[in-house]
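J.: The following comprises the amino acid sequence and a computationally predicted model.
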Amino acid sequence: MITKEPATLFGRRLREARRSAGIPQDRLGIQIGLDEHTASARISRYETGAHEPPFGIACKLAGVLHVPSAYFYCEDDGLAKLLLHWQLLPKSERTKLVSIAESKLPSKGSS
């Protein structure tokens, strides 16, 4: 069976997250509340880019796949990877990371 490559960023990220979680399309669809007879086809359409789900559905997908919803929309691959790691960090480590990032920014008024 030939798998069509995702035509959209959302579709690519969804497929990556689903495969990483080891969840088949039909089961993912059912877990977010889709009808079992159409679940696989709907997830397939989201992955190929034929349709993009409403944000509420994207949030449900993110919840089941344990990724932040922003991951699906993140254009930068490095930032998308950071988002995946971010959610696993304790709050203290997140605070440290933000401080490091802020310290690397040019100070206001200097150009």
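T.: Done, it's in. Residues are numbered from 1 along each chain as shown.
J.: Please count neighbours and contacts with C-alpha atoms only from this point.
T.: Fine.
J.: Run the chain-centre distance for stretch 95-109.
T.: 26 Å (Cα atoms, centre = their mean, to the nearest Å).
J.: what comes into contact with it?
T.: The contact list for stretch 95-109 (Cα atoms under 8 Å, 6 or more residues apart in numbering) is empty.
J.: so where do the strands sit in the chain?
T.: With strands called from DSSP state E, the chain shows none.
J.: What about Ser103, how many residues nearby?
T.: When neighbours are defined as other Cα atoms under 10 Å, Ser103 has 10 of them.
J.: With His37 instead?
T.: Using other Cα under 10 Å: His37 sits among 11 other residues.
J.: Over to Ser40?
T.: Ser40 has 19 nearby residues by other Cα under 10 Å.
J.: another structure for you, compare them:
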Amino acid sequence: MAHPNPIPDRLKTARTKAGLTQRELGIRIGMEPSSASGRMNHYEKGRHIPDIDTLKRMADELGVPINYFFCETETTAELARLIANMTEEEQAELITNLKKNQS
């Protein structure tokens, strides 16, 4: 069952897609090797929620925008990831096209 808070599920999905273990991700964002796996497990299980600085380091390491972690569905999470990889010009064009389609 999905958590009411989307962060645990988004974190696990992004980490898995990146091909990293919980320990590897924890170490890469600056956690002590002895506690990295346990701390990451707590985040993915929803027992603890990372602070914003930790979440930002995770996002940077996993190549996703920080708002990815707050998306409630896989579809909106994927959209957030795709939009973040666009240039500002491409984003502006997308916004223009979306606004045209709402009229």
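T.: Alright, I've got the coordinates. All of these numbers come straight from a predicted model, not from anything done at the bench.
J.: average gap between the lengthiest helix in structure 2 and structure 1?
T.: If you go by DSSP state H, structure 2 has its longest helix at helix 88-102. Here the mean offset of helix 88-102 of structure 2 against structure 1 after fitting is 1.6 Å, by mean Cα distance after the TM-score superposition for structure 1.
J.: How far does that helix sit from its chain's centre?
T.: 23 Å.
J.: What range does that helix cover in structure 1?
T.: Counting by TM-score structural alignment, helix 88-102 of structure 2 falls onto residues 91-105 of structure 1.
J.: Quick check: buried residues in the matching stretch?
T.: Judged by neighbour count (16 or more other Cα atoms under 10 Å), stretch 91-105 of structure 1 contains no buried residues.
J.: Same check on stretch 7-26 of structure 2?
T.: Under 16+ other Cα under 10 Å, the buried positions of stretch 7-26 of structure 2 are 7-12, 14-15, 22-26.
J.: Which residues does that stretch contact?
T.: 2-3, 32-33, 36-41, 43-46, 49, 58, 61-62, 64, 68-71, 77.
J.: can you tell me how far the equivalent of Arg15 of structure 2 over in structure 1 sits from Gly63 of structure 1?
T.: Matched across to structure 1, Arg15 of structure 2 falls on Arg18, judged by TM-score structural alignment. Counting by Cα to Cα, to the nearest Å, the gap from Arg18 of structure 1 to Gly63 of structure 1 is 11 Å.
J.: swap in Arg15 of structure 1?
T.: 15 Å.
J.: for Leu34 of structure 1, same thing?
T.: Relative to Gly63 of structure 1, and taking Cα to Cα, Leu34 of structure 1 is found at 15 Å.
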